[in-house]
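Participant: no letters, just coordinates:
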């Protein structure tokens, strides 16, 4: 098995929204804001090469939205999904599986493109199976008013229309091992319904793709919950359970949204679970 970081494009989000009730004087120390109160955000996807399978976890924001739409998110930096794939000698047509932690636009927008004449949409990975779970699909395709702006139909429905959509069978509890994809999945409901957190066994390490459960290294303290979470009081025990396991088992936490810290480990302290070490992807994957 080989694992590659796929940088799908950097953007910015409001720091207050990213940290909920935490005052700016506190979160600004770890995630400094610009003059517009925006903080740096990454879309660091994961590519797993395992035998004849090439599995992409999340796809970033994509490039099909309007200039006005992208203007809200202050895109920056040179990264792109296609450029990152090409860096490792891959093309999007090589991808066999696209696993989406959840269907918010900044995690699945790159799964769908305009067609050639921009009269409609087509899946961006023509040879891939697209993976979600039935509970989250139902939640995303019949969105509540709070999340409606994050679940964009043009990002979601073409996957079903293509016939390439697949549902992962969920367990009764909150953790299972996916026979279809070969890694473990922790299910959480605080951010959105049945978001999936992959646990990948790589050599002698467990690398966990944190999605929006731990978006940046600055979000480790339990009360540091995003304003975007639909059930923040549920996020708290989910984070607590996850971080306890991460500290006890020395998980390597892959931070999808942290533009400056790629992979971290954590440890138990008197203040709770806190940052232990910071790594570059190449340090862990080489």
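Facilitator: Good, I have the coordinates. Note that this is a predicted model, so its numbers are computed, not measured.
Participant: for the rest of this, base every contact and every neighbour count on C-alpha atoms.
Facilitator: OK.
Participant: tell me which residues of stretch 227-237 are tucked away?
Facilitator: Using 16 or more other C-alpha atoms under 10 Å as the test for burial, stretch 227-237 gives 227, 228, 229, 230, 232, 235, 236.
Participant: which one is the second one nearest to, not counting chain neighbours?
Facilitator: So the one you mean is residue 228. residue 17 (6.6 Å; C-alpha to C-alpha, 6 or more residues apart in numbering).
Participant: then the last one?
Facilitator: Distance criterion C-alpha to C-alpha, 6+ apart; nearest residue to residue 236, sequence neighbours excluded, is residue 222 at 5.9 Å.
Participant: now do the fifth one
Facilitator: Closest residue in space to residue 232, ignoring its immediate chain neighbours: residue 190 at 5.7 Å, by C-alpha to C-alpha, 6+ apart.
Participant: same check, this time on the first one
Facilitator: With C-alpha to C-alpha, 6+ apart as the criterion, residue 227 has its nearest non-adjacent residue at 4.2 Å, and that residue is residue 20.
Participant: let's check: the centremost residue of this structure is which one?
Facilitator: residue 211 (3.3 Å; C-alpha atoms, centre = their mean).
Participant: part of a helix, is residue 218?
Facilitator: Yes. Judged by DSSP: H, G, I helix; E, B strand; the rest coil, residue 218 forms part of a helix.
Participant: give the closest residue to it in space, chain neighbours not counted.
Facilitator: Residue 218's closest residue in space is residue 30 (C-alpha to C-alpha, 6+ apart), at 5.6 Å.
Participant: check residue 106 too.
Facilitator: residue 61 (4.2 Å).
Participant: distance of that neighbour from residue 46?
Facilitator: Distance, residue 61 to residue 46, by C-alpha to C-alpha, to the nearest Å: 14 Å.
Participant: between these two, which is the more surrounded one?
Facilitator: Neighbour count, other C-alpha atoms under 10 Å: between residue 61 and residue 46, residue 61 has more, with 25 against 21.
Participant: name the SS class of residue 130, please.
Facilitator: Under three-state DSSP, the three-state class of residue 130 is strand.
Participant: wait, it sits on residue 98?
Facilitator: Yes. Assessed by C-alpha atoms under 8 Å, residue 130 is found in contact with residue 98 at 4.8 Å.
Participant: and the helices in the stretch 151-286 of the chain, which stretches?
Facilitator: 153-161, 232-249, 281-285 (DSSP state H, counting those that start in this stretch).
Participant: mind checking those for the one nearest to residue 37?
Facilitator: Proximity to residue 37, assessed across the helices of the stretch 151-286 of the chain by C-alpha to C-alpha, is greatest for helix 232-249 (22.2 Å).
Participant: contacts for the closest one next, please.
Facilitator: 188-191, 213-214, 222-223, 225-226, 229, 251-253, 265-268, 273 (C-alpha atoms under 8 Å, 6 or more residues apart in numbering).
Participant: against that first model, consider the following:
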């Protein structure tokens, strides 16, 4: 197995929304805001090469939305999915599986693209299976008013219409193993219904893709919960269990949304679980 980070592009969101009830005077220390109160975010994905399978975990915002749509998210930087794949020696047609942690547009927008004459949509990964789970798919395709703007029909329905959509089987337990994909999955319900966090064992270390359970390093303290979460009190419980497990087992967190930090470890302190060390991906894995 070989694992790679894949940068698909950077964007910005309102810092207050990203930190919920935490005051700006506190979160601004770790995630400084610009003059519009927006903070830097990444759409960083994970690519897993395992035998004849090439699995992409999430795929960013994509590029099919309107200029007006993207103007709300202040995209910045030069990263793109295709350029990042090319730098690794791959093409999107090489992807065998696309694993979607959840179906908010910043995680799955790259799944679908315009067709050649821009009369409709088609899968952007023509040879891939798209993996979600039944409960989350139902939640996303019949959205509540709070999340409706994040679940875009053009990102979802073409997956199903193409016949490329598949569902993982959910079992109870923390870090269950997925027989379909060959890595572990933790289900979390605080941010949205049945978000899936994958974890892989790579070069003797456990790497956990934390998606929107812990968007950035600044979100590690327990009460630092996004205003976007549908069940913030449940997120608190899920985070407490997760952070303790990570600290006790010295897992590595892989950040999808932290624009400036890729990996970290955690430690237990008198004030709870806190950041231990920060690393770049290749700082850890190229040294082994």
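Facilitator: Yep, that arrived. What you see is a predicted model; the values in this text were computed from it and never measured.
Participant: ok so, going back, any of the contacts of helix 232-249 of structure 1 buried? List them.
Facilitator: 188-191, 213-214, 222-223, 225-226, 229, 251-253, 265-267, 273.
Participant: so the residue located most distally from the centre of structure 1 is in which element?
Facilitator: Note on structure 1: the largest C-alpha distance from the chain mean falls to residue 117, namely 30.0 Å (C-alpha atoms, centre = their mean). According to DSSP states H and E, residue 117 of structure 1 maps onto no helix or strand at all.
Participant: contacting residues for it?
Facilitator: Applying C-alpha under 8 Å, 6+ apart, no residues contact residue 117 of structure 1.
Participant: next one: the one 4 residues further on
Facilitator: Under the criterion of C-alpha under 8 Å, 6+ apart, the neighbours of residue 121 of structure 1 are 112, 113, 114, 115, 154, 158.
Participant: name the member of the residues you listed with the most neighbours.
Facilitator: Top of the contacts of residue 121 of structure 1 by neighbour count (other C-alpha under 10 Å): residue 112, with 24 neighbours.
Participant: ok, and the closest non-adjacent residue to that residue?
Facilitator: Among residues not flanking residue 112 of structure 1 along the chain, residue 123 sits closest, at 4.3 Å (C-alpha to C-alpha, 6+ apart).
Participant: I'd like to know how far that neighbour sits from residue 107 of structure 1.
Facilitator: For residue 123 of structure 1 relative to residue 107 of structure 1 (C-alpha to C-alpha), the value is 15 Å.
Participant: who has more neighbours out of the two?
Facilitator: residue 107 (26 against 23).
Participant: which ones are touching the more buried one?
Facilitator: Contacts of residue 107 of structure 1 by C-alpha under 8 Å, 6+ apart are 43, 58, 59, 60, 61, 100, 101.
Participant: how does it look with 10 Å?
Facilitator: Shown in contact with residue 107 of structure 1 (C-alpha atoms under 10 Å, 6 or more residues apart in numbering): 8, 43-45, 57-62, 100-101, 150, 155, 211-212, 256.
Participant: same check, this time on residue 75 of structure 1
Facilitator: Taking C-alpha under 10 Å, 6+ apart, one finds 9, 10, 11, 12, 13, 40, 41, 42 in contact with residue 75 of structure 1.
Participant: please name the residues that touch the first one.
Facilitator: So that's residue 9 of structure 1. Residue 9 of structure 1 makes contact with 41-45, 59-63, 75-81, 83-84, 106, 259, according to C-alpha under 10 Å, 6+ apart.
Participant: am I right that residue 140 of structure 1 sits in a helix?
Facilitator: Yes. The assignment for residue 140 of structure 1 is a helix, going by three-state DSSP.
Participant: can you give me the distance of it to residue 58 of structure 1?
Facilitator: From residue 140 of structure 1 across to residue 58 of structure 1, the span is 16 Å (C-alpha to C-alpha).
Participant: please say which of those two ends up with more neighbours.
Facilitator: When neighbours are counted by other C-alpha under 10 Å, residue 140 of structure 1 and residue 58 differ, and residue 58 comes out ahead with 28 against 23.
Participant: which residues touch the more buried one?
Facilitator: Counting by C-alpha under 10 Å, 6+ apart, residue 58 of structure 1 has contacts 6, 8, 43-47, 98-103, 106-111, 209, 211, 256.
Participant: need the buried ones from those residues selected in ChimeraX.
Facilitator: Remark: buried members of the contacts of residue 58 of structure 1, expressed as a ChimeraX selection using 16+ other C-alpha under 10 Å:
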select :6,8,43,44,45,46,47,98,99,100,101,102,103,106,107,108,109,110,111,209,211,256
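Participant: keep only those of the contacts of residue 58 of structure 1 that are in strands.
Facilitator: 6, 44, 45, 46, 47, 98, 99, 209 (DSSP state E).
Participant: export those as JSON lines, with columns for distance to residue 172 of structure 1.
Facilitator: Listed next are those as JSON lines, based on distance: C-alpha to C-alpha, whole Å:
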{"residue": "6", "distance to residue 172 of structure 1": "32"}
{"residue": "44", "distance to residue 172 of structure 1": "30"}
{"residue": "45", "distance to residue 172 of structure 1": "28"}
{"residue": "46", "distance to residue 172 of structure 1": "27"}
{"residue": "47", "distance to residue 172 of structure 1": "28"}
{"residue": "98", "distance to residue 172 of structure 1": "24"}
{"residue": "99", "distance to residue 172 of structure 1": "20"}
{"residue": "209", "distance to residue 172 of structure 1": "22"}
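Participant: of the residues you listed, which is the nearest to residue 136 of structure 1?
Facilitator: For those, the nearest to residue 136 of structure 1 is residue 99 (12.9 Å; C-alpha to C-alpha).
Participant: how close does the closest one get to residue 203 of structure 1?
Facilitator: Taking C-alpha to C-alpha, one finds residue 99 of structure 1 at 21 Å from residue 203 of structure 1.
Participant: same question, residue 224 of structure 1
Facilitator: For residue 224 of structure 1, the distance to residue 203 of structure 1 - C-alpha to C-alpha - is 32 Å.
Participant: what do you get for residue 1 of structure 1?
Facilitator: 8 Å.
Participant: next one: residue 34 of structure 1
Facilitator: Counting by C-alpha to C-alpha, the gap from residue 34 of structure 1 to residue 203 of structure 1 is 40 Å.
Participant: more neighbours: which of those two?
Facilitator: Taking neighbours as other C-alpha under 10 Å, residue 34 of structure 1 and residue 203 compare with residue 34 leading, 13 against 10.
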